[in-house]
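**Student:** Here's my sequence, what's the structure:
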Amino acid sequence: MFDEEELAEIREAKESWEAETRGPTVDRFGERKETFTTDTGGREVDPIYTPDDVADLDYDEDLGFPGEEPFTRGVYSTMYRGRLWTMRQYAGMGTAEETNERFRYLIEEGSSGLSMAFDLPTQMGYDSDDAMAEGEVGKSGVAIDSLDDFETVFDGISLDEVSTSMTINAPASILLAMYIAVGDKQGVDREALRGTIQNDVLKEYIARNTYIYPPEPSMRLITDIFEFCAEEVPNFNTISISGYHIREAGSTAAQEIAFTLADGIEYVERAIEAGQDVDDFAPQLSFFFASYNNILEEVAKFRAARRMWATIMEERFDAETPASKQLKFHTQTAGSTLTAQQIENNVVRVGYQALAAVLGGTQSLHTNGKDEALSLPTEKSVRTALRTQQILAHESGAADTMDPLAGSYYVESLTDDIEAEAFSIIDEVDERGGMQDAVESGWVQGQIQDVAFERQREIEAGERTIVGVNDYRVEEEPEADIEEVSEAEQERQRERLAALREERDDAAVEAALDDLRDACESGENVMPYIVAAVKAYATTGEVADAMRDVFGEHRAGI
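**Tutor:** Next up is the predicted model:
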């Protein structure tokens, strides 16, 4: 992009500036720190960046224009000038009735997408009356035991008018089947259903541990969903390949996108091995990243990820359609950065993290409530979180032009550095046999744990400032207004489930579950059978158990 003679002049001028202007000032007054680094990975930040730092940048090859390869500057040609990102607030409130109430409230307050949080038993494929669910019913989100609960969640909410994201993984096939069944009952054409299931089981083995089945059958379920949705629910995103939880477990920014894209590579390879055409299913793939406090590092990470995915899909998989090469992603502000101390500070953290996501070109965004370090967010804190997005959209100017930080010598240099580091990590994953092998060996988890340990050491040593925690502290009582799920509410959910079992046709349930087991054993696509089972009001646990009968359960380290 720059003439070599001009670059030589810039280098010479920079040396002069260092010697005559900056150097004497630093010698006299010093700087705040001996070394400045990015938030993660210890990447040193230079005092100033010039065209020399991006001398190898090729505009057409490395940047291009929004909506055109390599999509560094955005996946759509108008970005937020045409349509704002989806403001998708994450919610799940104990019972189906409470969640319906919260969803209706969010829609009334201007939320443009729904995002479901499920309780731990649902995430693990257990019903609310299972011994394994004791004390956890409704605690981390809504309890979904059957289609009856799903119908209640969406009572009065037409599925052709909303886009719904479901943070569900091991039992993703079951919850997707319930969503489809609700749409069928509402008379909504399946092609009109819009939303996303997370459905990213590899990161469960890496970071969250809410898995059910061993890796092989888990991967088979994912490819079955790809195939079924390409034919039946073409506008529903079949997977949200998640870096969020990898980052929350302690990874660096480069590790977050490297391991996430490596997961994506594994899923694409498995779908192709199952006989699917890459351009049939790849447009329905989506991604999910975290946004942290270092604004410029996060923007560079998002830009690098888009460019990397376009390269991967073209060079590895010979994808032909542009939609197959577009990395579309949802962002959530970083839960692990929220503090119980001085929780009002969390509003500021979330605001900066949201700004980074928008400057980085996210397609949808969840902003955390300030009190999520303590509990499920209150209605008031949810409203503040949503207002944060609305102010960003309508008052900040950040949405008025596309990729506004493009051309920044620092941002472009940082984008290149993160991309190079992430590709290096992917190369090592390849050398270890691919992402599934790297996860099963524990190598990926070890890489993340090492970074998390070092970060915690820095905080405890005071080398990394966390405002209100290890510096700028005040003595105060924690916020008292928190959401809680009572034992009475948990008991009502169990009673609701018992009533369902009394009223349904048990013979129809058993026949549907037998058909599902047969499909699991034969290798036939399981999704039509899961849809049939949930329509017969088989419970989440019963459907999961039918597949457990055939696939078994995963036990870490065994």
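
**Student:** Only C-alpha atoms from now on, for both contacts and neighbour counts.
**Tutor:** Will do.

**Student:** all strands for the stretch 1-150 of the chain, in order.
**Tutor:** Assignment of strands within the stretch 1-150 of the chain using DSSP state E, counting those that start in this stretch yields the ranges 86-91, 113-116.

**Student:** so who does the residue nearest to residue 481 when sequence neighbours are not counted touch?
**Tutor:** Take residue 481 and drop its neighbours on the chain: the residue closest to it by Cα to Cα, 6 or more residues apart in numbering is residue 378, 7.5 Å away. Neighbour list for residue 378: 369, 371, 481-483 [criterion: Cα atoms under 8 Å, 6 or more residues apart in numbering].

**Student:** Now do residue 378 against residue 371, distance only.
**Tutor:** According to Cα to Cα, to the nearest Å, residue 378 and residue 371 sit 8 Å apart.

**Student:** what is in contact with those two at once?
**Tutor:** Common contact partners of residue 378 and residue 371 (Cα under 8 Å, 6+ apart): residue 482.

**Student:** how far does the lengthiest helix in the chain sit from the chain's center?
**Tutor:** Ranked by number of residues, the top helix in the chain under DSSP state H is helix 409-431. Taking Cα atoms, centre = their mean, to the nearest Å, one finds the center of helix 409-431 at 20 Å from the center of the full chain.

**Student:** who touches that helix?
**Tutor:** By Cα under 8 Å, 6+ apart, the surrounding residues in contact with helix 409-431 are 48-51, 53-54, 253-255, 257-259, 262, 296-297, 299-301, 303-305, 308, 405-406, 435, 438.

**Student:** Please spell out which residues along that helix are buried.
**Tutor:** Across helix 409-431, burial judged by 16 or more other Cα atoms under 10 Å covers 409-419, 421-423, 425-426, 429.

**Student:** Please apply the same query to stretch 154-166.
**Tutor:** 154-155, 157, 159-160, 162-166.

**Student:** so residue 482 makes contact with residue 370?
**Tutor:** No: here residue 482 lies out of contact with residue 370, judged by Cα atoms under 8 Å, at a distance of 10.9 Å.

**Student:** Please generate a structure for the following sequence too, so the two can be compared:
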Amino acid sequence: MSDPVAATNLGEDSGSTGPANEGKRSWTERLVSPALGRHPERRQSFTSTSGVDIDRLYTPEDAAGQDYARDLGYPGEFPFTRGIQPTMYRGRFWTMRQYAGFGTAEETNTRFKLLLEAGQTGLSTAFDLPTQMGFDSDHSMAMGEVGRVGVAIDSVDDMRTLLDGIPLDRVSTSMTINATASILLAFYIAVADERGIDRKSLSGTIQNDILKEYIARGTYVFPVEPSLRMITDIFAFCHAEVPRWNTISISGYHIREAGATAAQEIAFTFANAMEYVARALDAGLPIDKFAPRLSFFFASHNDLFEEVAKFRAARRLYARLMRERFGAGDEAAKLRFHTQTGGVTLQAQQPLNNVVRVTVQAMAAALGGTQSLHTNGYDEALSLPTAAAATLALRTQQVLAYESGIGDTVDPLAGSYYVESLTDALEEKARGYLDRIEEIGGAAEAIAYMQEEIHRAAYEFQIAVENGDKTIVGVNKFKGQEEKLDLGQPDFSALEQSQRTKLAGIKAGRDDAEVRARLEAVRAAARGTENLMPRIVDAAKAMVTLGEISDALRAEWGVYRPV
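**Tutor:** Modelled structure (predicted):
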């Protein structure tokens, strides 16, 4: 794999002459060599997904360069390697936030209530592709896609239905939305205003991370510069109006889903973060005011120890970057993140095996100190998750939290020679990528570079699976009889027609002159420098649709075309 940092050598030939390594050499000669003669190791070399060489055995020499105060510190203190809260899960567990978005707003609301009754502590919403791409359900581009990979939200009326019976002043809501994040947030605020809920009591997150869409995911709409302007408008608006709202969830998850390694996930996510922070500063926002509301979103995959080390390295690297580059205070340097188990790791073959994969990944996230967690349903490689699969995924978190003892002490793997060495190695490799991105000119200029690195990593992983170097149980090894699952999928054709009929009724019953006026106000703000969010909220309250607002912005800004 092309890598600006050579694989870190953690092997026994590191050149160290400490007493632990003298003993290790003696142990190798006396015990390991004869054992290898009888039973050779499974492979000639062992590496992590990020290309870090994995030694046979780790000793104190492998962590000898660490300074406890500088590199680890205490939980809740810079550099936050061991966690951003002093007591972590001894105070309260991570937020158990299951991702749900199912066809219509009515169906998704039902799923929300089922999950809340089952003990979920926060909502997380998936939207269908037309909603993500700024098209109403009656647009030709939406045909065949309405409600298929999430919920269809065309107007504030759909948002009312989605949130019916949900106490918005007590339940935190996350929305995985990017190019149209401002519009979905406006719908949410409009519903809260209708209910008389103080905006200052609303809490939640919008993903709002457009750079990773250009790099890895593809649900972009507008060109880079106006998209970045919209993000800083949201920062400023929420700082004044919705101060408990997390205005961006900078996503490594989708970068990882596209094929990135753990080290690339850290580096490319932070490259994007540094770009957003710089843009916010240019817009006049003080670092210690807006940065504490930045949040992050990471994947958790199957390599348990690498994932734990990744989260620890990410916390430390982020704190150091924020202090080195921007002079951020401690609160602004804390890496607060949500984790989702790896969708790309789920397999359609023998899908019940996915229960085990999700458990390992959830354990890595908790051992790594996540603030909230979503666990995937075992059937998600085949369909939207069924209610039974979603409930079992939530129960997986609950068993880990309440029965495993995983949260009884803070950062339980700290001091492991292996984990500390791997933490150091991942931070070093991530810094190498970041240095390269800085040479190119920052994340907005380095989109093609990051895409190429992700594509190469994904290709090399797939080749390893196909030639058997990487084992996927039930796929290229231990194949057996396939399980038959009842997926219970809806009639998407009927769902789409129902959504279009509802939308036609909304458009027929509103004040067309007011709609035109609200849309012109949005366009005027887009042409100038006025903060767009108040204009979009006003449009939402006048029943202007998501597609119409998006079209108004497209008319002023155009659309993004990949190079």
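
**Student:** Fetch the TM-score of the aligned pair.
**Tutor:** The TM-score (TM-score structural alignment, normalised by the length of the first structure) is 0.97; 548 aligned residues with a Cα RMSD of 1.1 Å.

**Student:** ok, back up a step: take the buried residues of stretch 154-166 of the first structure and write them to JSON lines, including distance to residue 210 of the first structure.
**Tutor:** Output for those, formatted as JSON lines (distance: Cα to Cα, whole Å):
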{"residue": "154", "distance to residue 210 of the first structure": "25"}
{"residue": "155", "distance to residue 210 of the first structure": "28"}
{"residue": "157", "distance to residue 210 of the first structure": "29"}
{"residue": "159", "distance to residue 210 of the first structure": "28"}
{"residue": "160", "distance to residue 210 of the first structure": "30"}
{"residue": "162", "distance to residue 210 of the first structure": "27"}
{"residue": "163", "distance to residue 210 of the first structure": "25"}
{"residue": "164", "distance to residue 210 of the first structure": "21"}
{"residue": "165", "distance to residue 210 of the first structure": "18"}
{"residue": "166", "distance to residue 210 of the first structure": "15"}
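
**Student:** Buried residues of stretch 40-57 of the first structure, list them for me.
**Tutor:** Buried residues in stretch 40-57 of the first structure, counted by 16+ other Cα under 10 Å: 40-41, 49, 51-54, 57.

**Student:** In helices only, show me those residues.
**Tutor:** Of the buried residues of stretch 40-57 of the first structure, none are assigned to helices by DSSP H.

**Student:** follow-up on the earlier one: what range does the longest helix of the first structure cover in the second structure?
**Tutor:** Using TM-score structural alignment, helix 409-431 of the first structure corresponds to residues 417-439 of the second structure.

**Student:** got JSON lines for the strands of the stretch 1-150 of the first structure, with distance to residue 196 of the first structure and mean neighbour count too?
**Tutor:** Listed next are these as JSON lines, based on distance: least, Cα to Cα, whole Å; neighbours: other Cα atoms under 10 Å:
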{"stretch": "strand 86-91", "distance to residue 196 of the first structure": "11", "mean neighbour count": "24"}
{"stretch": "strand 113-116", "distance to residue 196 of the first structure": "9", "mean neighbour count": "22"}
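
**Student:** Can you lay out those as TSV showing distance to residue 451 of the first structure?
**Tutor:** Converted to TSV, those look like this (distance: least, Cα to Cα, whole Å):
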stretch	distance to residue 451 of the first structure
strand 86-91	28
strand 113-116	30
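
**Student:** if we can go back for a sec, residue 482 and residue 370 of the first structure: which is more packed in?
**Tutor:** residue 370 (28 against 14; other Cα atoms under 10 Å).

**Student:** Tell me the spacing between the more buried one and residue 110 of the first structure.
**Tutor:** Distance, residue 370 of the first structure to residue 110 of the first structure, using Cα to Cα: 19 Å.

**Student:** Kindly report the same for residue 9 of the first structure.
**Tutor:** In terms of Cα to Cα, residue 9 of the first structure sits 53 Å off from residue 110 of the first structure.

**Student:** for the first structure, which residue is closest to the average position?
**Tutor:** The residue lying closest to the centre of the first structure (Cα atoms, centre = their mean) is residue 288, at 2.6 Å.

**Student:** Map it across to the second structure for me.
**Tutor:** In the second structure, the residue equivalent to residue 288 of the first structure is residue 297, according to TM-score structural alignment.

**Student:** my guess is that match meets residue 335, correct?
**Tutor:** No: counting by Cα under 8 Å, residue 297 of the second structure does not reach residue 335; the two are 10.2 Å apart.

**Student:** Which neighbouring elements make contact with whichever strand or helix holds the residue nearest to the centre of the first structure?
**Tutor:** Residue 288 of the first structure is located in strand 285-291, with elements delineated by DSSP states H and E. Applying 3 or more Cα pairs under 8 Å, 6 or more residues apart in numbering; DSSP states H and E, we find strand 285-291 of the first structure packed against strand 239-242, helix 244-248, strand 329-333, helix 345-359.

**Student:** So what does residue 46 of the first structure match up with in the second structure?
**Tutor:** Residue correspondence to the second structure (TM-score structural alignment): residue 46 of the first structure is matched to residue 55.

**Student:** no, scratch that, I was asking about residue 394 of the first structure
**Tutor:** Aligned counterpart of residue 394 of the first structure in the second structure: residue 402 (TM-score structural alignment).
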